[in-house]
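>>> Show me how the following folds:
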Amino acid sequence: MDLLVQKSDFQNITQIAHHCDFEVLEQYILERQNLDLVKLLGNSFYVDVIENRENVEYKDLLDGSKFTIECGGKTKTLIHFGLKRVLIHYAYAAYIYRKSFVDTPFSVVVKQSEDSIPVSPSDLKVVHDENRKMAYSYWKMTLEYLCANEDEFSNFDETLCSGCTACKCSCGGNGCSKCKGGKTDGTRRNKVKVIKKDD
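As a prediction, this is how the structure comes out:
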């Protein structure tokens, strides 16, 4: 299975060591990709993302972008940071919490050196939980993008859009008959303009 993120994607986002063993990090990326992302996206849409990752619409979904929606007669610009950012924080949470445990012939041990003291499991759990919360916050922003652009993604489950800003704005508010719990009655939504992320 192709990894959606590489070691370089972690730069300026999380604190991984320069000498990080990327083979170990890859295990956590793949684990979280196969569990967290599949759960968030749904199995069918996850396959679409993997297979279409080079297409423009999917690159914006993966890397993040600015986009506009029509809301109450006004144009609003929103931003999301992409599925890669979501995956990075999920993978980092697992990596930071479990990487120091090493399986040996004698048992599972914690790596340490003369000049270091291992961080307590409770402190690692705090960092783990914080990164999972960040991942989910980034996911909610990315979900706004998906809901605003659902016509571009045929296998995206639009029922996930219940209560999102893009749905409310497109429908003119919660009471609109066009939008019930995130579902549409087949009427096409206002076209959303995607603004490329600055390099």
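>>> use CA for all of it now, contacts and neighbours both
Noted.
>>> Which of the helices or strands spans the most centrally placed residue in the chain?
Of all residues in the chain, the one closest to the mean position by C-alpha atoms, centre = their mean is Val86, 2.6 Å from it. Here Val86, judged by DSSP states H and E, is contained in helix 82-98.
>>> still on that earlier bit, check contacts around the residue nearest to the centre of the chain.
Met134, Ala135, Tyr136, Tyr138, Trp139 (C-alpha atoms under 8 Å, 6 or more residues apart in numbering).
>>> what are the ranges of the strands in the chain?
65-71, 74-80, 101-103, 108-110, 179-180, 183-184, 194-195 (DSSP state E).
>>> The structure of the following sequence is requested for comparison with the preceding one:
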Amino acid sequence: MNKLLTPEQIQTFKDIGEKIDAKKINPIIEQAQTVELKTTLGDRFYFDVLANKDNADYAPLFSGCSFTYFDINYYQDGLNSLLADYFMSKYVLQINTNFTPFGATIKLGANGEPADRNSLKDISTQQLQLAGSRWEIIRLYLNANPTLFPNWKNNIYGSESAPAGDRTFRFRKI
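The predicted structure is shown next:
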């Protein structure tokens, strides 16, 4: 898997604790990237981003930057921040669960108790809302730079909606 973020980089965006359990975090990063980010960017542009993750021209897209679009100054937070939001929406729902040969168990701390599942769902939904807000500005940045990101401009599903014959339903369980 060609990951765009490492657990240590996620830690700079989100409070995931001091001790990083890479065995648990890496699959969640992979899931957030291949499900949420790929769907958001569209196939063509997603694979273009993966191929150019070390390209200096793409660095502002990843880390964020200021830009002007139709004479208005904006700041976009970057794909790394967007992916961290997608990661967090999945992380809060999965992190306290351990899979054992005897089934799934919930981790109980010595001085605490697990958070209510509905509270975790609310946090997950808030992270997805934050991601949606970030994405609106990132999309403006991509639209403002069509020559820099030609695969965004030519992306089949990068526009507002897919062509009528290619529309699909997306179900999400939170």
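>>> The residue nearest to the centre of structure 1 maps to what in structure 2?
Alignment note (TM-score structural alignment): Val86 of structure 1 maps to Leu82 of structure 2.
>>> Report the separation between that match and Ala131 of structure 2.
Counting by C-alpha to C-alpha, to the nearest Å, the separation of Leu82 of structure 2 from Ala131 of structure 2 is 5 Å.
>>> rewinding a little: please list which of the contacts of Val86 of structure 1 are preserved in structure 2.
Among the contacts of Val86 of structure 1, the ones still in contact in structure 2 (both residues aligned by TM-score structural alignment, their matches' C-alpha atoms under 8 Å) are Ala135, Tyr138, Trp139.
>>> export those residues to JSON lines and tack on neighbour count and distance to Glu57 of structure 1?
As requested, the kept ones among the contacts of Val86 of structure 1 are exported to JSON lines (neighbours: other C-alpha atoms under 10 Å; distance: C-alpha to C-alpha, whole Å):
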{"residue": "Ala135", "neighbour count": "23", "distance to Glu57 of structure 1": "21"}
{"residue": "Tyr138", "neighbour count": "20", "distance to Glu57 of structure 1": "18"}
{"residue": "Trp139", "neighbour count": "23", "distance to Glu57 of structure 1": "17"}
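>>> for structure 1, longest helix please?
helix 121-148 (DSSP state H).
>>> Would you indicate which residues of that helix are buried?
Within helix 121-148 of structure 1, the residues that count as buried by 16 or more other C-alpha atoms under 10 Å are 124-125, 127-128, 131-136, 138-148.
>>> what range in structure 2 does it sit on?
Going by TM-score structural alignment, helix 121-148 of structure 1 sits over residues 117-144 in structure 2.
>>> Give me the distance from the matching stretch to the chain's centre.
On the basis of C-alpha atoms, centre = their mean, to the nearest Å, stretch 117-144 of structure 2 sits 8 Å off its chain's mean C-alpha point.
>>> Next: stretch 31-51 of structure 1.
For stretch 31-51 of structure 1, the distance to the chain centre is 10 Å (C-alpha atoms, centre = their mean).
>>> Which positions in it come out as buried?
Buried-residue list, stretch 31-51 of structure 1, by 16+ other C-alpha under 10 Å: Arg32, Gln33, Asp36, Leu37, Leu41, Phe45, Tyr46, Asp48, Val49.
>>> Likewise for stretch 17-31 of structure 2?
Across stretch 17-31 of structure 2, burial judged by 16+ other C-alpha under 10 Å covers Lys24, Ile25, Asn26, Ile28, Ile29, Glu30, Gln31.
>>> Distance check, the residue nearest to the centre of structure 1 against Leu62 of structure 1.
For Val86 of structure 1 relative to Leu62 of structure 1 (C-alpha to C-alpha), the value is 9 Å.
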